[in-house]
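Peer 1: from the sequence below, what's the structure:
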Amino acid sequence: MFIAYTVVAALLAFALSASAFLTVTRHPQIAATMVKLSVPDSWMPWLATAKAAGAIGLLAGLAVPLLGEAAAIGVVLFFAGAAVVHLRAKDRDVAPVVLLGLLAAAALVLRIASN
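Peer 2: Got it, this is the predicted structure:
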């Protein structure tokens, strides 16, 4: 199970890192989505920080199991909140959010199972 966690955590950490970078640099597509979802511009650094912290925590979870579990829980909650924001804005483009949330849930299950 540890190898599976490693693969899933690495993939998710890569996706979170890329998303954090695009968020902090205010990539036009990300900025447009945030406007469409009525997310204040002042939240962008906080969202990028949360994504980066999740990526670091997942990778640190390779050495410290509890940290990996906590990070996975945080990422699951982050994407659950993102799904709610998308649905409240009547934005049906939630597939990436749901996919990443499920990947985070898989990371959590695998991290717990590999203890």
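Peer 1: CA atoms for contacts and neighbours, from now on please.
Peer 2: Will do.
Peer 1: and the most centrally placed residue in the chain, what does it touch?
Peer 2: When CA atoms, centre = their mean is applied to the chain, the residue found nearest the centroid is Val75 (4.6 Å). Each residue near Val75 by CA atoms under 8 Å, 6 or more residues apart in numbering is listed here: 51, 54, 101, 104.
Peer 1: to compare with the earlier structure, here is another sequence to fold:
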Amino acid sequence: MFIAYVVVAVLFALMLVGSGRGKLVREKRVTETITGLGVPLSWFLPLALLEIAAAVGLLIGIAYRPLGIAAGIGAFLYFVGAVITHLRAKDTKGSVAPGVLVLVSVAPIVLGFLSL
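Peer 2: Below you'll find the predicted structure:
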């Protein structure tokens, strides 16, 4: 299970960093989507930092699994919040991507526990 955790943690961390980067540099598509949901621009930096922190936690979790599990839980909660934000804005189509990421974020949590 350790190798599976490493693979999932690295891939998910790369995805989180990419998503955080999109918010940091305010890519047009990301900015339009998120501001269209009613999220103010002032939240972009904190949201990006949360994603990057989760990515770092997942990678450190390779050596210290409890941190990786905690980072996975944080990412899970982050994407649950994203789904809720989409649903509150009545954007059911837009809730699919964060919904998938909610499911993906469960993998490092489960694999982290299984590889303790």
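Peer 1: TM-score of the superposition?
Peer 2: Scored against TM-score structural alignment, normalised by the length of the first structure, the superposed chains reach a TM-score of 0.97; 115 aligned residues with a CA RMSD of 0.7 Å.
Peer 1: tally of neighbours for the nearest residue to Leu37 of the second structure once chain neighbours are set aside?
Peer 2: Using CA to CA, 6 or more residues apart in numbering and skipping residues adjacent in sequence, the residue nearest Leu37 of the second structure is Ala89, 5.7 Å away. Using other CA atoms under 10 Å, the number of residues around Ala89 of the second structure comes to 14.
Peer 1: which position in the first structure aligns with Ala89 of the second structure?
Peer 2: Residue pairing (TM-score structural alignment): Ala89 of the second structure is matched to Ala89 of the first structure.
Peer 1: wait, what's in contact with that match?
Peer 2: Ala89 of the first structure neighbours (CA under 8 Å, 6+ apart): 36-38.
Peer 1: where along the second structure do the strands fall?
Peer 2: For the second structure, applying DSSP state E gives no strands.
Peer 1: quick one: the match of Ala89 of the second structure from Phe2 of the first structure, how far?
Peer 2: Look at Ala89 of the first structure and Phe2 of the first structure: by CA to CA, to the nearest Å, they are 38 Å apart.
Peer 1: ok, now Phe79 of the first structure?
Peer 2: Phe79 of the first structure is 23 Å from Phe2 of the first structure, by CA to CA.
Peer 1: okay, the two: which has more neighbours?
Peer 2: Comparing Phe79 of the first structure with Phe2 by other CA under 10 Å, the one with more neighbours is Phe79, at 20 against 14.
Peer 1: out of everything not next to it in sequence, what's closest to the counterpart of Leu62 of the first structure in the second structure?
Peer 2: In the second structure, Leu62 of the first structure lines up with Ile62, judged by TM-score structural alignment. Distances taken as CA to CA, 6+ apart put Val6 closest to Ile62 of the second structure, at 6.1 Å, once the chain neighbours are dropped.
Peer 1: can you give me the neighbour number for that neighbour?
Peer 2: Applying other CA under 10 Å, we find 19 residues neighbouring Val6 of the second structure.
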